[in-house]
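Asker: sequence first, then the predicted structure, then my questions.
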Amino acid sequence: MTENPGILITLFAFLITIGLLVFIHEMGHYLVGRWCGVKADVFAIGFGKEIVGWNDKRGTRWKICALPLGGYVQFAGDMDPSSSQSQEWLKLPPEERNRTFQSKSLLKRAAIVFAGPAINFLFAILILAGFALAYGESVTSPVVGTVAENSTAETIGLKNGDKILEIDGDSIDRFSDLSREISIIPDEEVEIKFERDGAIISKEAKIGVRLEEDRFGNQYRIGLLGISPGSIERRDVSLLESPVVATRQTVEIVDLIVTTLGQVISGRRSVTELGGPLKIAQVSGEQFVAGLNQFIFFVALISINLGFINLLPIPMLDGGHLMFYAIEAVRRKPASPMVQQWAFQSGFALVVMFMLVVTFNDLASFGLFRVFSG
């Protein structure tokens, strides 16, 4: 029998997850903006109608809005998506103009934009560093202990004592590296390189598939090689080491995101596996009732995803702004307002289309269309 966290717990967990991460993201923009001398007119969590708000002594309007699916910081003078130097901006008094976003150097503007995704990564690293400090890290060697019958490992002749070196050219240093690599490539052909008695052996293999269902009824296709380690090894992590361990884990998670995104683009993974806000809400509730550690780790994963997505070079996202700043640095002048406006309109259309796709996927996964179709 599957568990259901309930609508109230799901909504509560979702608001905590999204509200916290959006606040952190926008706070990155806000703090670096202030450090660069830019006035913030609005700091908003959510979109649409304002539910509650207040003005601080610097003239910034802090508000919480009705649609909790994002947020924004509106800097002084930031009057359009491309932040161009409009005629309206040119008419501002010099002192007021100097406190606007457009008045700052290219480097400062880029720093303000980059700060949002950067702080999402830093927040995740802080969480993962705490886990490393509390529980240590796995250092189990990728050496075969046992081989499952009728598995991929048995098919290619892996034996006790063999050490896995590479999966499709990716170096394997620990058993956790092996598990991570294999889990996201079910039913795919790969080259496995391993060492036996000092000799290096390469084999072509098709990764097996294990269907798993969690306590909430969610089903997953997991890649399976069919080996287990001879022994499990963990080591304590010091306070100074923990950020290093956490940073490495964050890089590994980003690598997984890039790999799975590449699989969707190439057609090796179905686009229906992409989830949106409704799916995040569902998983938020599930992880919340699963335990505090699971929920905190989930928040770290979403923070990394939020940072990564915002760095994609799509106009309307932070990465799109950074792309235009890179063009400006090369050309020694910004792209024309017409080009920027066209690009940001196209980027907005792309983001809307993506949201429609993932929302359709979410509704389909919840069985809504099966209900309507009878």
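Answerer: Perfect, I can see it now.
Asker: from here on, contacts and neighbour counts on C-alpha atoms
Answerer: Noted.
Asker: now do the buried residues in stretch 131-141.
Answerer: Neighbour-count burial for stretch 131-141 flags 131-133, 136-137, 140-141 (criterion: 16 or more other CA atoms under 10 Å).
Asker: please disregard the earlier target; I meant stretch 312-331.
Answerer: 313-326.
Asker: return the subset of those lying in helices.
Answerer: Among the buried residues of stretch 312-331, the members falling in helices (DSSP state H) are 318-326.
Asker: of those residues, just say which sits nearest to Arg34.
Answerer: The closest of these to Arg34 turns out to be Asp318 (CA to CA; 17.8 Å).
Asker: nearest to Glu181 among the ones in helices among the buried residues of stretch 312-331?
Answerer: Proximity of those to Glu181 (CA to CA) peaks at Gly319, which lies at 27.3 Å.
Asker: residues touching the closest one, list them.
Answerer: Gly319 is in contact with 114, 310-313, counting by CA atoms under 8 Å, 6 or more residues apart in numbering.
Asker: again, 6 Å this time
Answerer: Residues in contact with Gly319 (CA atoms under 6 Å, 6 or more residues apart in numbering) are 310-313.
Asker: check it against this one:
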Amino acid sequence: MTTVIAFILMFGLLVFVHEWGHLIFAKRAGMLAREFAIGFGPKIFAFTKNETLYTIRLLPIGGYVRVAGEDPEIIELKAGHHIGLEFNDEGKVNRIIVNNKSKHPNARVIEVERADLDHRLVIEGYEVDEDEKLFFEVDPKAMFVLDEKETQIAPYDRQFASKTVPQRAMQLFAGPMMNFVLAIVLFMILGFVQGVPSDEAKLGEIQDNSPADQAGLMAGDEIVSIDGESVSTWEGFTRVVREHPEESLLLTVNRNGSTEQVEVTPAEVTTDRDESIGQVGVKRAFEDSFAKKLTFGFTQTYDWTALILTNLGKLVTGQFSLDMLSGPVGIYDATDQVVQTGLTNFVMWMAILSINLGIVNLLPLPALDGGRLIFVGLEAVRGKPIDPQKEGIVHFIGFALLMLLMLVVTWNDIQRLFL
């Protein structure tokens, strides 16, 4: 149950921050954000505030912000439609009753001849069995009422396409950007809570009954050399240990100003990739530097971003296979293992996943933020937008392929766990 709660909180936070970035910059640009959703599929919770419907949906595989103009409008008034109109105190139409007009006895029923709800905000038509043409001004925040559900109209100046290239690019980039900001904040919190990991080859906590404990190593020992080879960094120390499982190593350590010789044999451990590595059971030492704590969030986010991009490059070049990717099932299993190691590791895991989410969404693939940014960039170069229908087809195909990839990765996760 602890893992389930942790996974839900982690998933909710990562998706919320990402979509909140899209939402805030959409509203700052004057776009009408119709819906802010966490998850996909059927709604399990919903409320409306400041023009936006906020929903939590059943399937925890992402989220979205639905901005007016990104998709075709659900309701379109055409000539011959019979609609009901209700008016505000200024005499402008504020509710357009599309059907079930009998439930609105005060509505003025007309037959539509022409409607422009994008630019002029007018409806032209005739009352039933009357010949006089009527013109009605429409309030910019008027509501369609279809099956007794209200949907706000979206004049062109509230639509995504009406905004400048920089405004649209920023709205698309804001989601991944907020994931990087979240990672910075989480790493910074870790820095202030537990200190900043030392770059020196200095030992922190020693695990009970580990090879290091049995050899007599102590917290605070600084590794000077291994088998006569000088060692000055934690990465250098761990690399040698990993490369020599079940092999005796002679460590020269600096302990409280004096030099001592300690012999230790790393235990052999098999990783998730079936690699045999050595471990001695020690943790990294931490520094209590205020300046390093302030910068820790930025340095860690940069380092992890570089590492993830390197691994993505290996995936493209075939050095990694799809079998090494994880979907929701694999992430849940990894979260279960991380939760058991403590809160600080869980917070670090969230920060790493937030960076992953930011990077993946910036990939130049259709349906992702990066793919949509490519189309905005092409518009900036061409001086005119790509045909919306063609762009929509590209994103639809991309989304379908991404869902197929998700199914393949999830199946691989299930095989690794249960087969």
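Answerer: Now that the structure is in, tell me what you want to look at. Since this is a predicted model, take the numbers as computed values, not measurements.
Asker: now for the buried residues of stretch 312-331 of structure 1: which two are most distant?
Answerer: Greatest spatial distance among those (CA to CA): Met316 and Ala326, at 15.4 Å.
Asker: helices of the stretch 151-300 of structure 2, start to end?
Answerer: Using DSSP state H, counting those that start in this stretch, the helices of the stretch 151-300 of structure 2 run over 165-194, 211-215, 234-242, 290-316.
Asker: just how off-centre is the third one within its chain?
Answerer: Put simply, helix 234-242 of structure 2 sits 33 Å off its chain's centre (CA atoms, centre = their mean, to the nearest Å).
Asker: go on, the second one?
Answerer: Shown here is helix 211-215 of structure 2, whose average C-alpha point lies 42 Å from the average C-alpha point of the whole chain (CA atoms, centre = their mean).
Asker: spatially central residue for structure 1, please.
Answerer: The centre of structure 1 sits closest to Asn305, judged by CA atoms, centre = their mean, with a distance of 0.7 Å.
Asker: trace it over to structure 2, please.
Answerer: Aligned against structure 2 by TM-score structural alignment, Asn305 of structure 1 finds its counterpart in Asn356.
Asker: for Tyr54 of structure 2, see how far away its match is.
Answerer: The gap separating Asn356 of structure 2 from Tyr54 of structure 2 is 25 Å, by CA to CA, to the nearest Å.
Asker: helices and strands around the helix or strand hosting the match of Asn305 of structure 1, which ones?
Answerer: Following DSSP states H and E, one finds Asn356 of structure 2 within helix 343-362. Packing partners of helix 343-362 of structure 2 (3 or more CA pairs under 6 Å, 6 or more residues apart in numbering; DSSP states H and E): helix 165-194, helix 369-382.
Asker: turn these into a markdown table, including distance to Phe7 of structure 2.
Answerer: Conversion of these to a markdown table gives the following (distance: least, CA to CA, whole Å):
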| stretch | distance to Phe7 of structure 2 |
| --- | --- |
| helix 165-194 | 16 |
| helix 369-382 | 24 |
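Asker: show me the one of those helices that comes nearest Ile223 of structure 2.
Answerer: Nearest to Ile223 of structure 2, of all these, is helix 165-194, at 21.9 Å by CA to CA.
Asker: next secondary structure after the strand or helix carrying Val339 of structure 1?
Answerer: Using DSSP H and E, Val339 of structure 1 maps to helix 337-365. Remark: after helix 337-365 of structure 1, the chain's next helix or strand is helix 368-373, criterion DSSP H and E.
Asker: can you redo the ones in helices among the buried residues of stretch 312-331 of structure 1 as TSV with distance to Ile201 of structure 1?
Answerer: As requested, those are exported to TSV (distance: CA to CA, whole Å):
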residue	distance to Ile201 of structure 1
Asp318	45
Gly319	42
Gly320	45
His321	47
Leu322	45
Met323	44
Phe324	47
Tyr325	48
Ala326	45
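Asker: and those, which is closest to Gln263 of structure 1?
Answerer: Ranked by distance to Gln263 of structure 1 (CA to CA), those are led by Gly319 at 21.5 Å.
Asker: which position in structure 2 aligns with that closest one?
Answerer: In structure 2, Gly319 of structure 1 lands on Gly370 (TM-score structural alignment).
Asker: in space, what's closest to that match - neighbours in sequence excluded?
Answerer: Of all residues not flanking Gly370 of structure 2 in the chain, Leu362 sits nearest, at 4.0 Å (CA to CA, 6 or more residues apart in numbering).
Asker: number of nearby residues for that neighbour?
Answerer: 21 (other CA atoms under 10 Å).
Asker: what do you get for Gly175 of structure 2?
Answerer: Applying other CA under 10 Å, I find that Gly175 of structure 2 has 28 neighbouring residues.
Asker: aligned to it, what sits in structure 1?
Answerer: The alignment partner of Gly175 of structure 2 in structure 1, by TM-score structural alignment, is Gly116.
Asker: for Met188 of structure 2, same thing?
Answerer: Aligned against structure 1 by TM-score structural alignment, Met188 of structure 2 finds its counterpart in Ala129.
Asker: Ile308 of structure 2 -> structure 1?
Answerer: Superposed on structure 1 with TM-score structural alignment, Ile308 of structure 2 falls opposite Ile257.
Asker: my bad, Leu53 of structure 2
Answerer: Correspondence of Leu53 of structure 2 to structure 1, assessed by TM-score structural alignment: Arg61.
Asker: could you pull up the residues touching the closest residue in space to Asp318 of structure 1 that isn't next to it in sequence?
Answerer: Sequence neighbours aside, Asn310 is the residue nearest to Asp318 of structure 1 in space, at 5.3 Å (criterion: CA to CA, 6+ apart). Neighbouring residues of Asn310 of structure 1 by CA under 6 Å, 6+ apart: 317-319.
Asker: if I look at the nearest residue to Met188 of structure 2 once chain neighbours are set aside, how far off is Asn356 of structure 2?
Answerer: Counting by CA to CA, 6+ apart, the nearest residue to Met188 of structure 2 once its immediate chain neighbours are dropped is Gly297, at 4.3 Å. Gly297 of structure 2 sits 15 Å away from Asn356 of structure 2, taking CA to CA as the criterion.
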